[in-house]
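**Student:** attaching a predicted model along with its sequence, questions to come.
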Amino acid sequence: MLPATDADPFSHDVLENPLPLHAKLRDAGPVVHLERYDVYALARYEQVHAALTDWQHFQSAAGVGLANFRFEKPWRPPSLLLEADPPGHDAPRAVLSKILGPRALRKLRAAWFADAEKLVDEVLVDDEFDAVPALAEAFPLRVFPDAVGISKQGRENLLPYGDHLFNSFGPPNDLVARGQAKIGASTEWVTARCAREELAPGGFGAAIWAAADHGDITPAQAPLIVRSLLSAGVDTTVHGLAAVLYALAVNPVQWQRLRDRPGLARVAFDEAVRWESPVQTFFRTTTAELEIGGTVVPDGKKLLMFLGAANRDPRRWDTPGEFDLFRDPSGHVGFGMGLHQCVGQHVARLEAEALLSALAARVRTIEPAGPARRHHNNTLRAWESLPVAIRR
């Protein structure tokens, strides 16, 4: 018999601490029916990984949120990366994969490391500060929009726009209503930044438009691909950086390991993405009647993949609740997996490596300086505030 629950994964209690629900879902079985929304939950690593890598049967084109685009109109034009499947997904993905590839990142590396050192020196004039606005938000908002090629004025629109976007993947609850009043102005600003004339030469955005000129994508696709960079390329990195800063602040032994071996900076970031899973959930939609873990799921049904639960599944990870820099976190699903795996993950890793390297070279100890406060979002696991104290 299919296990079921009336638990609401989008309630504030769960968003504050999803770990108990994750454990219950994993223990209940490979598939659990979420009665409140009539969707099927996947919380074990095996089933989540399988769904992420099988785009033919678990489609993204019907929306990666609760809304089913087979029957409902999206609130904005769907993403050509997140909310598309082949063949429509292929050309945009190929263009971005090349633009965000190793060659481009090698060119950015020295400048981003220098920018991280400058920011850290500015922040460390104080022995106590809030690491979320001072570091986790400030660094991506400095370097990534520059790389895309957008102006500095108005960048404060990026975070509320992304916050509302990821809230919209859940139900129309109070979190969606909270952002609704402001989303018009933020959307207008972001949309305007995607135009060719708004993008500086030599940046990622200009390269996307050049791909349209070359015929690799259409002119109509170009601004939507730039929009994908601006919507998914900031918030997830901000929350990933906050996750690793929190993990290191509450695990002093791991901080010392990083100081002793600065080359572990990327491992630290990936382990934090596994441990905290800044992107907690994504939906897929079945394209046929499917058998999953002994349960038959009808065609056209929404499945909610709990990435955070999969990343702490003891069936896959030893001591999954521990943040451990000696662990190999590769294989985590925090960036997705398969065809729709985050195309900008290497950009996020470079930002994290630059920031953590600058901190490790300057800070002997980092620890909490007061209660941390969560920011609730229907999709993201985020920190609103992370007070820390450091010694140089």
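**Tutor:** Great, that's in hand.

**Student:** rest of the way, CA atoms for contacts and neighbours
**Tutor:** OK.

**Student:** surely residue 206 is in contact with residue 200?
**Tutor:** Yes: between residue 206 and residue 200 a contact is recorded at 6.6 Å, counting by CA atoms under 8 Å.

**Student:** and for residue 45, the neighbour number?
**Tutor:** Residue 45 is flanked by 27 other residues according to other CA atoms under 10 Å.

**Student:** how many residues are close by the nearest residue to it once chain neighbours are set aside?
**Tutor:** Of all residues not flanking residue 45 in the chain, residue 310 sits nearest, at 4.1 Å (CA to CA, 6 or more residues apart in numbering). Residue 310 has 30 neighbouring residues, counting by other CA under 10 Å.

**Student:** what of residue 250?
**Tutor:** Neighbours around residue 250, by other CA under 10 Å: 15.

**Student:** same thing with residue 322?
**Tutor:** Neighbour tally, residue 322, other CA under 10 Å: 13.

**Student:** does it count as helix, strand or coil?
**Tutor:** Secondary structure, DSSP: H, G, I helix; E, B strand; the rest coil: residue 322 is coil.

**Student:** and the gap between the most centrally placed residue in the chain and residue 324?
**Tutor:** Nearest to the mean C-alpha position of the chain, by CA atoms, centre = their mean, lies residue 236 at 3.3 Å. Distance of residue 236 to residue 324, computed by CA to CA, to the nearest Å: 21 Å.

**Student:** circling back: what sits against the residue nearest to the centre of the chain?
**Tutor:** Applying CA atoms under 8 Å, 6 or more residues apart in numbering, we find residue 236 in contact with 278-279, 380.

**Student:** so which of the residues you listed is the closest to residue 328?
**Tutor:** Checking the contacts of residue 236 against residue 328 with CA to CA, the nearest one is residue 278 at 18.5 Å.

**Student:** how about the closest one, nearest residue that isn't a chain neighbour?
**Tutor:** residue 381 (4.6 Å).

**Student:** got a list of what that neighbour touches?
**Tutor:** 15, 239, 276-280, 374-375.

**Student:** sorry, back to before: shared neighbours of residue 206 and residue 200, which are they?
**Tutor:** By CA under 8 Å, 6+ apart, the residues touching both residue 206 and residue 200 are 148-149.

**Student:** neighbour count: the two, which is higher?
**Tutor:** With neighbours defined as other CA under 10 Å, residue 206 and residue 200 compare such that residue 206 has more, 23 against 17.

**Student:** now that one: how far from residue 257?
**Tutor:** 40 Å.

**Student:** can you give me the strands in the stretch 101-250 of the chain?
**Tutor:** Along the stretch 101-250 of the chain, counting by DSSP state E, counting those that start in this stretch, strands occupy 128-130.

**Student:** circling back: quick check: the gap between the residue nearest to residue 45 and residue 143.
**Tutor:** Counting by CA to CA, the gap from residue 310 to residue 143 is 31 Å.

**Student:** second structure follows, compare the two:
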Amino acid sequence: MPLPPRFDVLDPAVIADPYPVYRELRAGGRLCRVSPASWGVTRHADVAALLRDRRLGNEFPREDPQFQMDANLAGEVFGRIIPTMSVADHSRVHTVMVRAFSPGTARRMRERIGLLTDELLESGLDTGELDAVAGLAFPLALSVVCELIGIPGGARAEIWPRSAALGKAFTPFLPEGDRAEADAALAWLRAYVEDLLDTRRPDPGGDLLARLLHAGGEREEIVDNVVFLCFTGYETTMNMVSTGCAALARQPEEWRRLRDRPELATTAAEEFVRFDAPIQYTARLALEPIEIGDRVIRPGRTVLLLLGCANHDESVFDRPERVDIGRTPNPHVGFGGGVRGCLGAALARVEGGEVFRRLAARFSRLEPAGEPVRLPSALFRAYATIPLAVKP
């Protein structure tokens, strides 16, 4: 039996543009080899099903070579955050956080999101220039999640660079050179959240910090999950907005379509998540044998569900390499799925809809003003800068 194709997650060509490689992987079969103990799942039907399969778990052994983190992070923090904690603990902590990021909460935030978006677009209206990352996507997404958590506005300038560095701490295959920055960011944010908790009292109707205190649980568990939210709570939205702005600038016919039909803002946001999934894969641990095609994944093996690859599956999506802001149906897996799906999915959908609706309403022109610059990452599809020329 021939071996499935090999997928090198850290290949610079993959980091720059994974989609040509994904096409080859899908053509090569339903599985690909990632490492001696890891398999990648390439096709949409398998990824969508396995996202909800209880034979896959998230409680990775501390010595798992995929998570080359600092011993303190792997031994203490990593086991207490929602994506990797035990099922029993996950249910208790997850309930409080899901309510804080529920569709109802997201809808109630709509007006506030719109006001923040308008404020951020003002400079573009005045100057004719807009950096879609630093001037819109990043401050909007982080401001919203900080307000939900209960982090004061004055602290956000210090939170921003550390939350960006924190993302490296939760990235599988962490390069050695990134560990020190990630560890320093983690230590600072943990100390900050510890101090912030001292200013809160348990309150079931308060901000997230007050609700978590009311729900009980170990203090360290609360601290580490709030710190985790300082990154994961905004990262998906930020990257979706960034991708959308870059795509609309590159495809002027889709920008004109959005201008003519601003009601497509909601489906546009979904399409941007499909087109360039903010998180490219999610890791699971096989708890039981799992048969995929003519191969069996053995218990103890790491399984990478390749979300970005599945979202370009030609058997599901017509012309997947093109952005279609009116694409329906759009069964993308960009937000993951199952009990461990993206916590901020509802918030991202509301933010995306508001941002693209207001962009279309306030600007008649949205064009590239220079080459976008990517942030190199094996896991996240993020930009450092997207310079745009805009006109009221």
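**Tutor:** Received it, and whenever you're ready, just let me know what you need. Bear in mind the structure is a predicted one, so any value in this text is a computation, not a measurement.

**Student:** in three-state terms, label residue 87 of structure 1 for me.
**Tutor:** coil.

**Student:** what does residue 52 of structure 1 give?
**Tutor:** helix.

**Student:** again, but for residue 7 of structure 1
**Tutor:** Classified using three-state DSSP, residue 7 of structure 1 is coil.

**Student:** isn't it right up against residue 34?
**Tutor:** Yes: Residue 7 of structure 1 is within contact range of residue 34, at 7.0 Å (criterion: CA under 8 Å).

**Student:** more crowded one of those two?
**Tutor:** residue 34 (20 against 14).

**Student:** thought residue 59 of structure 2 was touching residue 283?
**Tutor:** No: counting by CA under 8 Å, no contact exists between residue 59 of structure 2 and residue 283, whose distance comes to 10.3 Å.

**Student:** trace residue 90 of structure 1 over to structure 2, please.
**Tutor:** Under the alignment defined by TM-score structural alignment, residue 90 of structure 1 is paired with residue 91 of structure 2.

**Student:** and that match, how far is that from residue 55 of structure 2?
**Tutor:** Counting by CA to CA - residue 91 of structure 2 and residue 55 of structure 2 are separated by 17 Å.

**Student:** from the chain's centre, how far out does stretch 4-18 of structure 1 sit?
**Tutor:** 20 Å (CA atoms, centre = their mean, to the nearest Å).

**Student:** to clarify, my last question referred to stretch 243-260 of structure 1.
**Tutor:** 21 Å.

**Student:** what's the answer for stretch 218-225 of structure 1, then?
**Tutor:** 22 Å.

**Student:** show me which residues of it are buried.
**Tutor:** 219, 221-225 (16 or more other CA atoms under 10 Å).

**Student:** out of the residues you listed, who's nearest residue 103 of structure 1?
**Tutor:** residue 225 (19.8 Å).

**Student:** just checking, that closest one touches residue 92?
**Tutor:** Yes: using CA under 8 Å, residue 225 of structure 1 is in contact with residue 92, at 6.9 Å.

**Student:** which neighbours do those two share?
**Tutor:** 80-81.

**Student:** quick one on the thing from earlier: how close does the residue nearest to residue 45 of structure 1 sit to residue 96 of structure 1?
**Tutor:** 27 Å.

**Student:** next one: residue 162 of structure 1
**Tutor:** In terms of CA to CA, residue 162 of structure 1 sits 19 Å off from residue 96 of structure 1.

**Student:** distance between stretch 265-273 of structure 1 and the chain's centre?
**Tutor:** With CA atoms, centre = their mean, you get 14 Å for stretch 265-273 of structure 1.

**Student:** that one vs structure 2, average distance?
**Tutor:** Overlaying structure 2 shows stretch 265-273 of structure 1 at a mean distance of 1.0 Å from the equivalent residues (mean CA distance after the TM-score superposition for structure 1).

**Student:** helix or strand for residue 74 of structure 1, which one?
**Tutor:** For residue 74 of structure 1, there is no host helix or strand (DSSP states H and E).

**Student:** from residue 228 of structure 1, how far out is it?
**Tutor:** Residue 74 of structure 1 is 15 Å from residue 228 of structure 1, by CA to CA.

**Student:** again with residue 38 of structure 1
**Tutor:** 29 Å.

**Student:** more crowded one of those two?
**Tutor:** Between residue 38 of structure 1 and residue 228, counting by other CA under 10 Å, residue 228 is the more crowded of the two (17 against 13).

**Student:** thought that one was touching residue 79?
**Tutor:** Yes: using CA under 8 Å, residue 228 of structure 1 is in contact with residue 79, at 6.5 Å.

**Student:** assign the closest residue to residue 353 of structure 2 other than its chain neighbours to helix, strand or coil.
**Tutor:** Excluding the flanking residues, the one nearest residue 353 of structure 2 by CA to CA, 6+ apart is residue 266, at 4.5 Å. What three-state DSSP gives for residue 266 of structure 2 is helix.

**Student:** ok, residue 35 of structure 2 - how many residues close by?
**Tutor:** With other CA under 10 Å as criterion, residue 35 of structure 2 counts 16.

**Student:** check residue 77 of structure 1 too.
**Tutor:** The number of residues near residue 77 of structure 1, taken as other CA under 10 Å, comes to 9.

**Student:** cool, residue 115 of structure 2 as well?
**Tutor:** 12.

**Student:** any idea how far it is from residue 122 of structure 2?
**Tutor:** Distance from residue 115 of structure 2 to residue 122 of structure 2, by CA to CA: 11 Å.

**Student:** and residue 25 of structure 2, by the same measure?
**Tutor:** Applying CA to CA to residue 25 of structure 2 and residue 122 of structure 2 gives a distance of 44 Å.

**Student:** next one: residue 286 of structure 2
**Tutor:** 50 Å.

**Student:** for residue 145 of structure 2, same thing?
**Tutor:** In terms of CA to CA, residue 145 of structure 2 sits 21 Å off from residue 122 of structure 2.

**Student:** the two: who's more crowded?
**Tutor:** Neighbour count, other CA under 10 Å: between residue 145 of structure 2 and residue 122, residue 145 has more, with 21 against 15.

**Student:** and that one, what does it touch?
**Tutor:** Counted by CA under 8 Å, 6+ apart, residue 145 of structure 2 has contacts 229-230, 233-234.

**Student:** would you reformat those as CSV and include neighbour count?
**Tutor:** Formatted as CSV, these follow (neighbours: other CA atoms under 10 Å):
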residue, neighbour count
229, 22
230, 25
233, 26
234, 24
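
**Student:** and which of these is nearest residue 46 of structure 2?
**Tutor:** residue 233 (26.8 Å).

**Student:** what do we get in structure 1 for the closest one?
**Tutor:** By TM-score structural alignment, residue 233 of structure 2 lines up with residue 233.
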